[in-house]
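[1] let's see this in three dimensions:
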Amino acid sequence: MPGLLLAAGDETGGVHVIHGLGGCGKTALAQAVFNEVTSSGRRIGLWVNASEPSTLRSGMLAVAADRGAEAGELAAAHKGQRALADLVWSCLHSSSEPWLLVLDNADDPTTLGEGGWLRQSPRGTVIVTTRQAGSQVWHGARIHRLGVLPIEDAALVLRDLAPEAGSVEDAETVARRLDCLPLALTLAGSFLSRQLLESWSMSDYQRHLDDNPTELIDQGAAPGDSERNARQLVGRTWEISLAALADEGVPECATLLRLLSCWSSDPVPLSLIRPEAVTAARFDAVHPPLTGPRVEAALRGLLDHSLVSLVSLDVNGEAVRCVKTHGVVLDSVAAAVPEGQRTLIVAAAAKLLRGAVPEGDAQAQDAHRVSHLAPHAANLLRRVEDSDSARSVAGLGTRLAAGLFAGGDFQAALALAQAAAESAGRWLGPDDSVTLRAEHCAAISLFRLGRFEESEALHRRVLDSRERVLGPEHSETLESRQDIHEPLSQLQRIDDCLATLRATAEIRSRVLGEHHRDTLHARALLIEYLAVADSVDEFDRIGPEIVAACEEHLSDVSFTTVTARHNYAYGLYRFGRWGQAEAEARRALRGRELVHGPDHALALSAAVLLSWILRELGQIEESLSLGRRVVLGQEQVLGREHPYLLTNRAGLAEALAAAGEVTEAQDLARQNLPLCERVLGLDDPVTVKTRGLVG
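    This is a model prediction of the structure:
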């Protein structure tokens, strides 16, 4: 605002156009500048409602009268005997005082252009507020795009209006949910401040927003005629623009905006709505229909009316052009989609999103390319209203969740898998294969996040359902039988862990063959738990054999081969064969980094194993360096309270103390102790060890 304020107060002959989404505060900004300039006496102020030709004409007639037009001149202009615009600007040019003229809500620039209403004068400055960004009428004007408020200012708006409703943190939470749109913030604050029968906190308001956000937000508007107050309702901000676009011959804008409302307010890659993809998604049954050749015109219309904006998103180091829509607008648009159109729009949105997700088994490298699509899949799940859409969208959500899991983003994978499972369960039933796939993905994510008991319980439910519905030898039943071993092992049920892996390997060997990838994977997992169970003879007999079979029948750097090497190296370490273990652990670490990336949880697991081995071999400097890398990496990847991190931080502190790095060891132990006590318990061995290191 400072630049605009300076121009309005000191500049002459300038035209400034403030454009942005309805509700972003264009009028409020113009009003603030207007008040500042006029209250200081630097200029007289002239304000005209330019939303309709009639209000524009009557307002400009008042401007002419204010600036000295004679009664006869005004009458002649009113009767059409003289061009009113010429009279107005003649009066403005000859004004004895400098002025500021605001043309507010000029959302149809052609009205200004065709009537000759927008001109420049050496006696004053013009400010125009509009939703229409792209117009030849603005040629020569200075353009100011107005977005949303910074989060701190947005929270301040809520706190100013409803100071008793919550803390600054509560206000920031609500502000983020409202995407910091000034109109939505004002309505929310007004609602919270005016309650009589109920007394909602900001937290209450936040919870109710998920039910019907547009209706709730609009309840904050002052009572009155709905048409007169249309611009003060978030539910109407976009309708005004879409109606104008339809009049301009671009009705497809409505369908494109409805499509975008299926996804989230996060940036949407333009590749998702490329013409050939839209044509294949079949929008011809939607009204108004959207065809590939009309996507460009529809997108341009939304951009020109400030309903969307173009942004750039960094995807795996590559700049991707995207379209971004305000979240409050998306909620409002989605709520207003005609009932008969909703399933068609959701199906098309799912097809477009599915085309951007790689087919086949999820790979870590794929996750980096599609992680930005996860919010759109999550929002699409909320738009599902029938079983057909649920099957398609939940399946897509599970595929994306599996990709996130492969890439090591376990928290995001869990959230998306749980959302997919909830939607599929509601529409398809708890035993449907789509529901069970989503729950399986959630179960393995829970394990990686250290929530072992929850993981085991969910795995057990999925395994029992799959065994009953699909049979004991179905590939998905065997997947559950294999993967339940992980929480079982962390819950110290090693015999159960070994039994389920042996059973999985035996059935797969019989059904798929001894050297099938899935058979070899179950056997590769078995290596680790033979070591944990101190089954030295069986470990020595089959460990090298399994590693060799994986190398022979799978690629040297396949996930299964790398897993076999990693587990074999762990067994060698556990049995005190440090020299052999070092060589195998280094190969395992290289393999993990190649397959998953250096910051993945499994790569960090291989790194900590090598650090343990090197410590036993007396290679202290490299051991400590790896230990520090692991602790830092696990805190970022797994979270501050993950049991693996707490254990490895305690181990690093112990190693540092033994190496004479007492200060660093004590600092780590002090950081670790309260977390260990809360997460692991007061009497856990790791907690006891950490307590002893605090000093």
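[2] only C-alpha atoms for contact and neighbour calcs from this point on.
    Will do.
[3] now the helix or strand where E664 lies: buried residues?
    Using DSSP states H and E, E664 sits in helix 662-679. Within helix 662-679, the residues that count as buried by 16 or more other CA atoms under 10 Å are 662, 665-666, 668-677.
[4] and it, how far from the chain's centre?
    Mean-position distance between helix 662-679 and its chain equals 33 Å (CA atoms, centre = their mean, to the nearest Å).
[5] second input sequence below; structure requested for side-by-side comparison:
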Amino acid sequence: MLGEDHPYTLTARNNLAAAYESAGDLGRAIPLLEQSLDDRRRVLGEDHPATLVSRSNLASAYESAGDLDRAIPLLKRAVEDSVRLLGDEHPDALIVYGKLARAYLLAGDLDRAIPLLEQTLADQLRVLGEDHPNTLTARNNLASAYQSAGDLDRAIPLLEQTLADQLRVLGEDHPNTLTARNNLASAYQSAGDLDRAIPLLEQTLADQLRVLGEDHPNTLVSRSNLAGAYQSAGDLGRAIPLLEQTLDDRRRVLGEDHPDTLSSYNNLAGAYQTAGDPDRAIPLLMRALEDARRLMGEAHPMTRTLSANLAAVLRT
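    Here you go, the predicted structure:
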């Protein structure tokens, strides 16, 4: 027996938490990551590289759970420590910079997200090279930020380049390639180009079902996005059943309190409202809004979106 505090034990605990997070089981991942960080700080010290990794991983899990109030301060601390101990051009420091920028993006703080993402991409191109997976991820994240800012003229070419590079470097079936294809399709949809968006989303979903399986979180994202594209095309006959299936699957796989589950409540309610069925839309939005307030607080972008959507349905 190695004991509770052996470095191998600490690594095993961290790896198990990462597996839970990859499966979307944040209810088990986060407590394990919190314990891992506490143990590594106690056993290895604040400045040990493994402690830095644990702090970054915990912040990422908070981000996945929609808890940006805890994720962002932790990522700021991780950036400061990484720069101080490793230097601002170390690959691990660049990864943490990218995570902080993505958290700003999710919080809707584009004024801080976009410059940080631009800086991160430039640094990774210089330090890691054009084809490094982290560089490809940074380009994808910057494109997503441009899309969020409504700047599709910069977002779409960057997403097209990212997908081409990932196909060349990582291959057709790599999870990052599938994500890049999904993101490009989403940008086409935002630009109103459903003729390119829908076939790409259909291909992505088919590939993810084959490569990742029915219940993988990325598969659920693609199914939701395809349903949204069908809805944008006015095809509620295909959109609503797909949204209903996605909500059922997310409740089962991710749990009631996962941000993606709340998003599914909102998306399905929107489709019911579009179909002229507010009696089914209102209870879904009320349920999701109550959960978002409890989990994320009044100021979170998800809470504000749900509140506005519910008010719009009630006015109608």
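[6] please enumerate the helices of the stretch 351-500 of the first structure.
    Taking DSSP state H, counting those that start in this stretch, the helices of the stretch 351-500 of the first structure run over residues 364-370, 374-382, 387-406, 410-428, 433-448, 452-470, 475-483, 485-490, 494-511.
[7] which neighbouring elements make contact with the helix holding E664 of the first structure?
    With contacts taken as 3 or more CA pairs under 8 Å, 6 or more residues apart in numbering; DSSP states H and E, helix 662-679 of the first structure sits against helix 643-658, helix 685-694.
[8] for the shortest one, packing partners?
    If I follow you right, that is helix 685-694 of the first structure. Here helix 685-694 of the first structure touches helix 643-658, helix 662-679, going by 3+ CA pairs under 8 Å, 6+ apart.
[9] those: which one's closest to A7 of the first structure?
    helix 662-679 (54.1 Å; CA to CA).
[10] got a list of contacts for that closest one?
    641, 643, 646, 649-650, 652-657, 682, 686-687, 690-691, 693-695 (CA atoms under 8 Å, 6 or more residues apart in numbering).
[11] distance check, the spatially most central residue of the second structure against T162 of the second structure.
    Closest to where the C-alpha atoms of the second structure average out (CA atoms, centre = their mean) is S64, at 6.2 Å. For S64 of the second structure, the distance to T162 of the second structure equals 23 Å [CA to CA, to the nearest Å].
[12] if I look at the counterpart of Y265 of the second structure in the first structure, how far off is L646 of the first structure?
    Using TM-score structural alignment, the partner of Y265 of the second structure in the first structure is T687. Note on T687 of the first structure: its distance to L646 of the first structure, by CA to CA, is 9 Å.
[13] go on, A588 of the first structure?
    23 Å.
[14] ditto for E453 of the first structure
    18 Å.
[15] ok, those two, which is more surrounded?
    L646 (26 against 15; other CA atoms under 10 Å).
[16] what's the matching range in the second structure for the strand or helix carrying G301 of the first structure?
    For G301 of the first structure, the element it lies in under DSSP H and E is helix 295-304. For helix 295-304 of the first structure, there is no aligned range in the second structure, judged by TM-score structural alignment.
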